[in-house]
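Student: Fold the stuff below for me.
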Amino acid sequence: MGRGSGIGGVIIAVWLIIGVIAAGQRGYFNSDEANCAKAGTIIVTIIAGPLNYVGVNPKINCTIPQPSK
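Tutor: Below you'll find the predicted structure:
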C-alpha cells in the first residue's frame, strides 16, 4: 500500500467527523424519540458530511407496518 491509501483514510475520517458535527448542529442527537426515519436522517447527514454546509438537507421518511390485530 502506498501513501495514497493513508491520505484517503484521513480524508474519509475528516469527512465523517464533519458529518457528525453537522448532525449535532441540526440537533439530531438531542431528541429521545428513536425511529427509523430519525436514524436514517442522522446516517445520511453524517455521510453527506460537508455537503450539508452548501445547502444539502437530507431527510428520510419511512413507515413500519403495524402488527395485525
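
Student: alpha carbons only for contacts and neighbour counts from here, please
Tutor: Fine.

Student: For the closest residue to Asn57 other than its chain neighbours, give me its contacts.
Tutor: Once flanking residues are discounted, Asn57 sits nearest to Thr45: 7.5 Å by C-alpha to C-alpha, 6 or more residues apart in numbering. The contact partners of Thr45, by C-alpha atoms under 8 Å, 6 or more residues apart in numbering, come to Gly19, Val20, Ala22, Ala23, Asn52, Asn57, Pro58.

Student: this one next, for a side-by-side:
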Amino acid sequence: MGRGSSIGGVIIAIWLIIGVIAAGQRGYFDSDDANCAKAGTIVVTIIAGPLNYLGVNPKINCELPQPSK
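Tutor: Prediction:
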C-alpha cells in the first residue's frame, strides 16, 4: 500500500461527492416517489460525478413486471 493508493481513494471520494452534489442540485433527493428508474438515475448521476457539469445527464428507465392477478 503506497501513497498512490491513498491519492486514488481521495480522488474517487471527491468524484463521488461531486456526483452527489449534482444529484442534489437536480432535485433527485427531494421527492418521496421512490421507484427503480429514480434510484437508477440517482446512482448513475453520482457515478458520472464531474461529467454532470460537462453536459452528461444520465437517466435510467426501467419497468418492473406486474404481478399476475
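
Student: Using CSV, lay out the contacts of Thr45 of structure 1 together with neighbour count and secondary structure.
Tutor: Listed next are the contacts of Thr45 of structure 1 as CSV, based on neighbours: other C-alpha atoms under 10 Å; DSSP: H, G, I helix; E, B strand; the rest coil:
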residue, neighbour count, secondary structure
Gly19, 24, helix
Val20, 22, helix
Ala22, 21, helix
Ala23, 21, helix
Asn52, 17, helix
Asn57, 13, coil
Pro58, 15, coil
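
Student: Which of those residues are retained in structure 2?
Tutor: Compared against structure 2 with both residues aligned by TM-score structural alignment, their matches' C-alpha atoms under 8 Å, the contacts of Thr45 of structure 1 retain Gly19, Val20, Ala22, Ala23, Asn52, Asn57, Pro58.

Student: with those in mind, which one is nearest to Gly9 of structure 1?
Tutor: The shortest gap between Gly9 of structure 1 and any of the kept ones among the contacts of Thr45 of structure 1 belongs to Gly19, at 15.2 Å (C-alpha to C-alpha).

Student: The closest one and Arg3 of structure 1, how far apart?
Tutor: Gly19 of structure 1 sits 25 Å away from Arg3 of structure 1, going by C-alpha to C-alpha, to the nearest Å.
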